[in-house]
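*Asks:* Model the structure of this input:
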Amino acid sequence: MATSLSEAYRDTTLQLKHIIPLDFDSIHDLPESHVWTTKDNLDLLSEKPDVLSIPIIDLNALSATELVRNACQKWGMFHLINHGIPLSLVDEAEEHARRLFGLPLERKLKALRSPSGATGYGVARISPFFSKLMWHEGFTIMGSAVDHAKELWPDEYEEFCDIMDNYQKKMKSLAYKILLLILKALEVDDKNQDQEINCTPSFYQSEGALQLNSYPCCPNPNRAVGLAPHTDSLLLTILHQNDTNGLQIFQEGTGWVPVPPLSGALVVNMGDLMHIISNAHFPTVYHRVVPNETRHRFSIAYFYGPPTDSIIAPLSKFQTPCFRPVTLKEYISLKSRHLEKALTLLRN
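*Replies:* This is a model prediction of the structure:
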């Protein structure tokens, strides 16, 4: 029986201090546990002027394949417009995320992620790799949210679950379209996709995770971090962000580049598995989130990947593969122990 994405995380047990967020409503000063310095993360607080921006791509454009190829090679990220996701659904999902994070902490803790679990309320899973804590709270959904939602709203959980289920279905369909577009950008012919890609037949069946994120107003944002620098593990991520800035990506030779919200657009970024499949032609995106003093940032990320037992390797068209084959389950285990060094450990 195939391992589910949530089951793949069970071997990566966390301590409670790396799961439970702050009670942000009761905090008026930045606690020492959340004060970051350049010593904690080299050049963390540096930022280049906003002179660069990621590309904007129309999913229906005739030149979409070429635009995606250029965007993935240079940035590993792009804004996607005309994506087909109803904006009303996006707004509903954001509103329910706000509703969830607006609950008192003791209520949210009823849906706390277990130390060996992957779903529910808590801080970012990358927290143990850093000496300081992040100004962030999250809620992770893989499949149905009903078990945790019942803990939050015993009599009013159905609407939340219905909206999150619908959102995941729409995102899964969109992610598949984007995947096919990316394969075309990598010059994989439609007729030869199954043969050309080095993976099991179940590759086009997918695993996904929905991550609701909250970055409350921060009393000292210049010394805090919303989400520490990292890359995403799966094939690609589709992100909705509300009208509050905070997302930044790192570019060699440039520094941290802001990715401001674009009304009606979704942000698409490449993950580690796409970096492997593309044989390092498409970079996995090193990104972070910085907090804001006066505005509460919300975002919803959909992480898209293959089944956990699928074998991931560079496309067969690449005669000199840069990476050895790995299953998603193996990669999750590797990254849970080594974070950004995981890809290096897979290099041939």
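*Asks:* Please make it C-alpha for all contacts and neighbour counts, starting now.
*Replies:* OK.
*Asks:* How much space separates residue 298 from residue 337?
*Replies:* Residue 298 sits at a distance of 28 Å from residue 337 (criterion: Cα to Cα, to the nearest Å).
*Asks:* what about these two, which has more around it?
*Replies:* Set side by side, residue 298 and residue 337 give different neighbour counts by other Cα atoms under 10 Å, the larger being at residue 298 (25 against 14).
*Asks:* Next up, the contacts around the closest residue to residue 280 other than its chain neighbours.
*Replies:* For residue 280, the nearest residue in space outside its immediate sequence neighbours is residue 322; the separation is 7.3 Å by Cα to Cα, 6 or more residues apart in numbering. Residue 322 makes contact with 276, 279-280, 314, 347-348, according to Cα atoms under 8 Å, 6 or more residues apart in numbering.
*Asks:* out of the residues you listed, which is most surrounded?
*Replies:* Using other Cα under 10 Å as the neighbour definition, those reach their maximum at residue 276, which records 27 neighbours.
*Asks:* Could you say which helix or strand holds that residue?
*Replies:* With secondary structure defined by DSSP states H and E, residue 276 is part of helix 272-277.
*Asks:* now swap in residue 161 and tell me
*Replies:* According to DSSP H and E, residue 161 maps onto helix 158-185.
*Asks:* my guess is residue 136 contacts residue 288, does it?
*Replies:* No. Taking contacts as Cα atoms under 8 Å, residue 136 lies outside contact range of residue 288: 11.7 Å.
*Asks:* Looking at these two now, which is surrounded by more residues?
*Replies:* residue 136 (25 against 20).
*Asks:* what about the closest residue to the more buried one other than its chain neighbours, how many neighbours?
*Replies:* Counting by Cα to Cα, 6+ apart, residue 215 is the residue found nearest to residue 136 once chain neighbours are left out, at 4.8 Å. Using other Cα under 10 Å, the number of residues around residue 215 comes to 26.
*Asks:* To compare with the earlier structure, here is another sequence to fold:
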Amino acid sequence: METKIKEFPLDFQTLPDSHSWNRPPTEEDSLPVCDESHVPVIDLAGPRAIELIRSACEKWGVFRVINHGIPLDLLDQADSQTMKLFSLPADRKIKAARAPSSHGSTGYGEHTVSALFPKQMWYESYSILGDGSPLMEHAIKVWPHHEDDLFLGDLVHILTNGRFKNILHRVLVDKDKSRASRAYFYRPPKEVKISPASKMVDDSHPTIYKAVSWDDVLSAKAKYLDKALESINI
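*Replies:* Sure, this is the predicted structure:
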């Protein structure tokens, strides 16, 4: 399976114009940057864990957990394997390039919203849908065989009728070192419609979002980016 990826992966020796982001400041650049030291830290073994999680969801849309039961050596191994993956030669990574049929969700490639920007992102990603499908088997071909943050997403925001925040996640490029993130998405089946829960709706808090599926949200994100939720307002 072959997929052509423009100016990708990020293994060039000189900076091409396609990745040069010389642009004037925008309104978004003036938004406050979250200091990670201020992000709520929640002890999952503590007696107030549920209360603190609810508060963090309402005020922040992100929190950090400790005493989560995941062995630290397992997390270290995941970090090591992640760096091995992206350090592979370009011709090896391209073997698992995302196919159009995967809708940008399975395999190796650039972010699905890249087409919305005039320049290419300093970004490469690798994803696997854990559904045992042939697409998953294709993506696995490239993988070397050898404290955690939780972010709320659009579906939780919709389900709570806007009560729980969906934080704007932005990452800055570091000129001296690379940065890697591992994200695990927990979502309903694609055909299931999500709408504000009845407990979140009353006379003072009318329904603000229509029922949408996971595919609907992905399509809105690909088309409207950070304005996606506005497109599904009632």
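*Asks:* Need the TM-score between these chains.
*Replies:* Superposed pair, TM-score by TM-score structural alignment, normalised by the length of structure 2: 0.84. Supporting alignment: 222 aligned residues with a Cα RMSD of 2.5 Å.
*Asks:* Please pull up the equivalent of residue 118 of structure 2 in structure 1.
*Replies:* When structure 1 is aligned by TM-score structural alignment, the residue opposite residue 118 of structure 2 is residue 131.
*Asks:* cool, and residue 213 of structure 2?
*Replies:* In structure 1, the residue paired with residue 213 of structure 2 is residue 327, using TM-score structural alignment.
*Asks:* Tell me how many other residues crowd the nearest residue to its match once chain neighbours are set aside.
*Replies:* Take residue 327 of structure 1 and drop its neighbours on the chain: the residue closest to it by Cα to Cα, 6+ apart is residue 311, 4.5 Å away. Residues near residue 311 of structure 1, counting by other Cα under 10 Å, number 19.
*Asks:* need the contact list for the counterpart of residue 311 of structure 1 in structure 2.
*Replies:* By TM-score structural alignment, residue 311 of structure 1 lines up with residue 193 in structure 2. Listed by Cα under 8 Å, 6+ apart, the contact partners of residue 193 of structure 2 are 211-214.
*Asks:* swap in residue 124 of structure 1?
*Replies:* By Cα under 8 Å, 6+ apart, the contact set of residue 124 of structure 1 is 19, 136-138, 227.
*Asks:* Do a quick rundown of the strands in structure 1.
*Replies:* Using DSSP state E, the strands of structure 1 run over 56-58, 77-81, 120-122, 137-141, 207-215, 227-230, 236-241, 247-251, 255-258, 266-270, 287-289, 297-305, 311-312, 326-327.
*Asks:* what stretch of structure 2 does the helix holding residue 276 of structure 1 fall on?
*Replies:* Taking TM-score structural alignment as the measure, structure 2 aligns residues 154-159 with helix 272-277 of structure 1.
*Asks:* outside of that stretch, which residues touch it?
*Replies:* By Cα under 8 Å, 6+ apart, the surrounding residues in contact with stretch 154-159 of structure 2 are 163-166, 194-197, 209, 214, 217, 229.
*Asks:* repeat that with 7 Å
*Replies:* Counting contacts by Cα atoms under 7 Å, 6 or more residues apart in numbering, the residues outside stretch 154-159 of structure 2 that touch it are 163-166, 194-197, 209.
*Asks:* How about stretch 45-57 of structure 2?
*Replies:* The set of residues external to stretch 45-57 of structure 2 that reach it, using Cα under 7 Å, 6+ apart, is 40, 42-43, 62-63, 67, 164-165.
*Asks:* ok, now with 8 Å
*Replies:* When contacts are taken as Cα under 8 Å, 6+ apart, the neighbours of stretch 45-57 of structure 2 outside the stretch itself are 40, 42-43, 62-63, 67-68, 152, 164-165.
*Asks:* Could you do stretch 93-108 of structure 2 as well?
*Replies:* Applying Cα under 8 Å, 6+ apart, the external contacts of stretch 93-108 of structure 2 come out as 1-3, 86, 109, 111-112, 124-129, 135-136, 138-142.
*Asks:* what's the first-to-last distance across that stretch?
*Replies:* Separation of the first and last residues of stretch 93-108 of structure 2 by Cα to Cα is 7 Å.
*Asks:* next one: it to chain centre, how far?
*Replies:* Between the centre of stretch 93-108 of structure 2 and the centre of its chain there are 16 Å (Cα atoms, centre = their mean, to the nearest Å).
*Asks:* picking that back up, from residue 73 of structure 1, how far out is the residue nearest to residue 280 of structure 1?
*Replies:* Relative to residue 73 of structure 1, residue 322 of structure 1 is positioned 16 Å away (criterion: Cα to Cα).
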